[in-house]
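K.L.:
Take this sequence and fold it.
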Amino acid sequence: SRLLAKLKGVAVTAIGWNGWEVSEHGTGSTLIGTGQGALMELHVDEREKKERAFKHLYSVGEGREPISGVCMELNPERMVVIVATPTRFFVFVGRSSLEETFAAYASRKAHMPPVIELPGDPGCASEVHVAQSEGKFAWLAQPGVYRGELAQPSLSQGWTEADFVAKHELLPFPAEGRGGEWPLSLGVTRYHFLLLYRTKLVAINQVSKEVVQEVPLSGAAARGLVGSPLGLTEDVASETWFMFTTEALHEISIRKEDRDMWRIFLKADYEKAVSHCFTREQREKVHTQQAEAAFAAKDYMEAARLFARLDVPQPTFEQVALRFVEVGDPAALHEFLRQKLEAFASEDRAQATMVATWLTELQLDRINRALVDQLRDFLSEYKDVLDSATTSNLLASYGRLDELMHLAALLDDNETVIEHLMQRGEIIRALGVLRKPTIPRELIYKFAPALLEAAPGETVDAWIQAAPPHAGARPLRRAGRPRRVPCSGASLRGVCHPRARLR
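P.N.:
Just a heads-up that it's a prediction; the model follows:
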């Protein structure tokens, strides 16, 4: 190591490295932030043992705040520079070198406005981290950790610097730290934020936003710690984090940090939860919860596929099948059985035979339903040109009584509908048809004896509730000889009811 002469007297507060240019021979184009808000370019060549370039590029905040973080995100098409102060977050975008990029901004009359601005003390700890491989950033500010994603909008169309920041939000510090001790530094691992305080190191899960571990850095529990904590830094090559103090450098041991991520993702992202499972039992728990969620959302086809994957004691095969029967979704039941049949091993022949037989029955029922639907659609479409008598005889000869009733209803042939309902013993439905306001009284009288004989109580109630109420005596008369009808208390109520009159 050696002192850089051109940095003498400069309060360097942040450094951004150009990962594409750093080598064993030099730093490449390095961006330096100062305590006066200036951005400087430095290029150190170790072969020549000197700084080849050191020039002022731009100033942010009119020198009111120090630059606390600098990161460069580069690709062949663009250069995106992230610059942070304790209270402001800037994005600079260019297509070529650092000098040309900032020259374009320096030529503007007005200062570049920040993309994000937060309240805070200019003297508070602040830094910014960018994970280029994941396209994410995290900014330590006084209100908390501001995090988000770096977007990639096209430069060929209209854009602003704000378009390069997406899905950003503020994650406040843990409640116990607010208004008291504030973080000194921030570390960002794959799944956690590390917050360094003077007395402790706190790990917060990035997904759940909960504190998962707290390591004391003071008192008897901090044995082995040398010096007072100052900050966190990462060895990018080995992905190892270190804590540096006033006297030493301590490695932070991070082991199996993805151990419980499957359980955390289970609350919102099942695909990620499965991808983070380590055991078959964990995967089965994810699939079970995913299947239950799909069933609760009435996405029965997806639930069928998911339940079919399960190989757990609960819920049982019979329980799952019964649930699809109860909700009346034969297609989902068919999908569940088919998937299960494909998953059966050769030694499960008896169960496979049972499921295959059930599937055959469902297939036949599906064919029957499809043909019935086609027939009913045909009758509905061509009812005006069909001869009602001929068509009714055809349907009756083939035993299609439901379709015959469907045709009668389409033609408003209430007499045929009532006759078939009576034949099938559906007296209540027949009475429902007779209660229509458009039903002629002669049709009521025609079926009255048979209705009284089959269901006297329901028939009398229907007459009483009719408007106007039907007479109780005339329906019992028929042309020719009177018919003998069983007399009961229920049938006599109609004769004695104060609203009924003899005609």
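
K.L.:
alpha carbons only for contacts and neighbour counts from here, please
P.N.:
Will do.

K.L.:
Show the end-to-end separation of stretch 19-39, please.
P.N.:
Taking C-alpha to C-alpha, to the nearest Å as the measure, stretch 19-39 stretches 18 Å from start to finish.

K.L.:
which parts of it are buried?
P.N.:
Using 16 or more other C-alpha atoms under 10 Å as the test for burial, stretch 19-39 gives 26-39.

K.L.:
So the residue nearest to Pro122 when sequence neighbours are not counted, which state does it fall into?
P.N.:
Take Pro122 and drop its neighbours on the chain: the residue closest to it by C-alpha to C-alpha, 6 or more residues apart in numbering is Pro86, 5.4 Å away. At Pro86, secondary structure determined by DSSP: H, G, I helix; E, B strand; the rest coil is coil.

K.L.:
again, but for the one 5 residues further on
P.N.:
Here Val91 takes the strand state, with states given by three-state DSSP.

K.L.:
what do you get for the one 10 residues further on?
P.N.:
Three-state call for Thr101 (three-state DSSP): helix.

K.L.:
Would you mind measuring from it to Leu57?
P.N.:
With distances taken as C-alpha to C-alpha, Thr101 is found 9 Å from Leu57.

K.L.:
likewise Asp299?
P.N.:
Distance of Asp299 to Leu57, computed by C-alpha to C-alpha: 58 Å.

K.L.:
same question, Glu442
P.N.:
When C-alpha to C-alpha is the yardstick, Glu442 and Leu57 sit 102 Å from each other.

K.L.:
who's more crowded, those two?
P.N.:
The neighbour comparison of Glu442 against Leu57 (other C-alpha atoms under 10 Å) goes to Leu57, with 19 against 10.

K.L.:
One more, so I can put them side by side:
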Amino acid sequence: MVICEARPAGRRDSDLSPMAYDPSGGYAAAASNVQDSFDPSLPVFDVQRVQLRFDISSDFVAAQVANNVLILALSTGRILRFDLDSPEDIDDIDLPKKPSEIGVIRRLFLDPSASHLVISTTQGENYYLHTQSRTPKPLARLKGVQIESIAWNPSQPTASTREILIGASDGNIYETYIEPSTEFYRREEKYLKTLYNVQDGPVVGLSVDLSSDARSVLVATPTKLLLFVGKGGRQDSGSIYPRLLERETPVIHNLKDATPGPSTLVNISEAADATLSESAQENVFAWLNSQGVFHGDFAAMVQSAETSPFSAAKLLPKSVIPPSQTSGGRNKPSVEPTSSIALTQFHILHLVEGRVVAINRLDGSLVYDQLVLEPGNAPLGLYADHKKNTYWLFTQREIFEVVVTDEARDVWKIMLRNEQFDAASRYAKTAAQKDAVATASGDHLVSRGRFSEAATVYGRSTKPFEEVALTFIDQGEQDALRKYLLTKLSVLKKSSTMQRVMVASWLVELFMAKLNLLDDTISAKAELSEAAPIANVQEDLPSMRREFQEFVTKYRSDLDRKTTYELISSHGREEELLYFANVIDDYNYVLSYW
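P.N.:
Have a look, this model is predicted:
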């Protein structure tokens, strides 16, 4: 039986483990990833060692994780595959030939659904393994190709890979279509087409977007990004990328003063927060290069492809990573390069000389910096399972989980500072947070002269009533004041009787003043030249009457009878006076009036 547990350093075995085998439900993900409410005192990130309760006969040489499936490749050519929900059921798989014949496994590529695994060795031998198979099949057409990256089909098919892109160490980009077959002599790849060569190094990353009419492919090398945008073939036409990569001229972002070092491209094509609307979701990418991490929104780049697609992306310079310390506690004179990165919903995880460092990609702030690996513990890299929102660090002998707790807790503050009020409102969770956003949003709208919009926002905030009212009065914005009072009345508690009566009475006064103003405007314009337009005002009058009638009907219980009669009478509004009397069923008043 295979049992995996994760415990932070120094935790006793008797303590609650955030990753442990539960006999009733298998492998339980970290509690912080599944709870609906979080303890704000817990850190956003916490790296915890996974205890592997099975013998490791040899070093890990490659790893991958997706859709709660974890794949480990050993130096002996063995592949261990297990579902984290049922870790006792392990698939122990051997490649068809020994490492002495085909080389050691160097890379694993697992699609987001964990249906398709591509295995690449040091001698350019490549194999395919389907999730329902225990027999890796050689990819004969890809023999000799050192695979560096794969862009899986965005539709995430499970029976076959459909059309995928493969980036190689020699700069070539291929399209292929892998379909599992039970026939011994049939090749797994339906075809292999060479589409493009980047000329100056390996293709360290590929990302595709086929969701719109404009197909797009983002290609990364250690020194540049290439963005292809155009029309590709249909997904049922047998090949979809040649038309795009062979005919379109890419927009290129070159890295100035590039130096040798680790490089990769990672992306999140699905929003980690499923509660967000489609318009709020991002297709985020991050490109590790010698200068830092260049990151942005892939979809936004595509939309501005004809102008300056890379201008909206930002470079997170390597200088934001604090220097490592010597054994004596002093800062090292130079910053070690980042060897691996992973994207979470709002942060970029860096692996720097045994440290896991988390930088908020929205504002560049340092959120976490922890030394995890002892000297000599060679890392394989950071990995992300974006379907399950779990994040991992693999070394040659150990596995760690980067446990994430309430990652979005401070996002509302960042959005608020950036005056992104709609986004800030989405991420604000507590009443105090929502109120802070509403108040700041209202202040911003007032500063822009958008008083009507500010009125609604202020009405749902706790900004002092008198302060808001005076703001609209001083600006002569009676319509905005009326809108603010209506909104405030709609949210006041029923138990706040005196406040509700006061606000309702003030609204009656404002309605009467507005109706008289409209009557006077119509009369005045009628006496002027015939060219004076009065149509709009004539339309406003019945509209305002209807608004008043709706107000009286809805809030009649908040209107003091005597005060309301006096207010309406003082403005000489007979029609409104009789309407109010009818609404409150004061038929004696109606009869006596006539």
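
K.L.:
The residue nearest to Pro122 of the first structure maps to what in the second structure?
P.N.:
Mapped onto the second structure by TM-score structural alignment, Pro86 of the first structure lines up with Pro222.

K.L.:
which ones are touching its match?
P.N.:
Gly201, Pro202, Val203, Val204, Pro260, Gly261, Pro262, Ser263, Thr264, Asn289, Ser290 (C-alpha atoms under 8 Å, 6 or more residues apart in numbering).

K.L.:
To which residue of the first structure is the second one aligned?
P.N.:
Using TM-score structural alignment as the criterion, the counterpart of Pro202 of the second structure in the first structure is Pro66.

K.L.:
Now do the contacts for its match.
P.N.:
Contacts were defined as C-alpha under 8 Å, 6+ apart; by that measure Pro66 of the first structure touches Thr13, Gly33, Thr34, Gly35, Gln36, Gly37, Thr85, Pro86, Pro122.

K.L.:
preserved in the second structure, out of those residues?
P.N.:
Retained in the second structure: Thr13, Gly33, Thr34, Gly35, Gln36, Gly37, Thr85, Pro86, out of the contacts of Pro66 of the first structure (criterion both residues aligned by TM-score structural alignment, their matches' C-alpha atoms under 8 Å).

K.L.:
so the counterpart of the second one in the second structure is in which element?
P.N.:
When you say that, I think you mean Gly33 of the first structure. Following TM-score structural alignment, the counterpart assigned to Gly33 of the first structure within the second structure is Gly167. Counting by DSSP states H and E, the secondary-structure element that holds Gly167 of the second structure is strand 163-168.

K.L.:
mean per-residue distance, that strand to the first structure?
P.N.:
Here the mean offset of strand 163-168 of the second structure against the first structure after fitting is 3.1 Å, by mean C-alpha distance after the TM-score superposition for the first structure.

K.L.:
what's in contact with that strand?
P.N.:
Strand 163-168 of the second structure is touched from outside by 145-153, 173-178, 202-206, 235, 239-240, with contacts defined as C-alpha under 8 Å, 6+ apart.

K.L.:
and what of stretch 137-147 of the second structure?
P.N.:
Residues from elsewhere that reach stretch 137-147 of the second structure, judged by C-alpha under 8 Å, 6+ apart: 107, 120-129, 166-170, 187-189, 191-192.

K.L.:
On the C-terminal side of the helix of greatest length in the second structure, identify the next helix or strand.
P.N.:
As assigned by DSSP state H, the longest helix anywhere in the second structure is helix 497-527. Using DSSP H and E, the helix or strand that follows helix 497-527 of the second structure towards the C-terminus is helix 535-554.

K.L.:
whereabouts in the first structure does that next one align?
P.N.:
Residues of the first structure offer no counterpart to helix 535-554 of the second structure, counting by TM-score structural alignment.

K.L.:
Same check on stretch 446-458 of the second structure?
P.N.:
So in the first structure, the equivalent range for stretch 446-458 of the second structure is 295-307, judged by TM-score structural alignment.

K.L.:
Just give me the match in the first structure for Gln291 of the second structure.
P.N.:
The equivalent of Gln291 of the second structure in the first structure is Pro143 (alignment by TM-score structural alignment).

K.L.:
Which residue is the nearest non-sequential neighbour of its match?
P.N.:
With C-alpha to C-alpha, 6+ apart as the measure, Pro172 is the residue that lies nearest to Pro143 of the first structure, at 6.1 Å, once sequence neighbours are left out.
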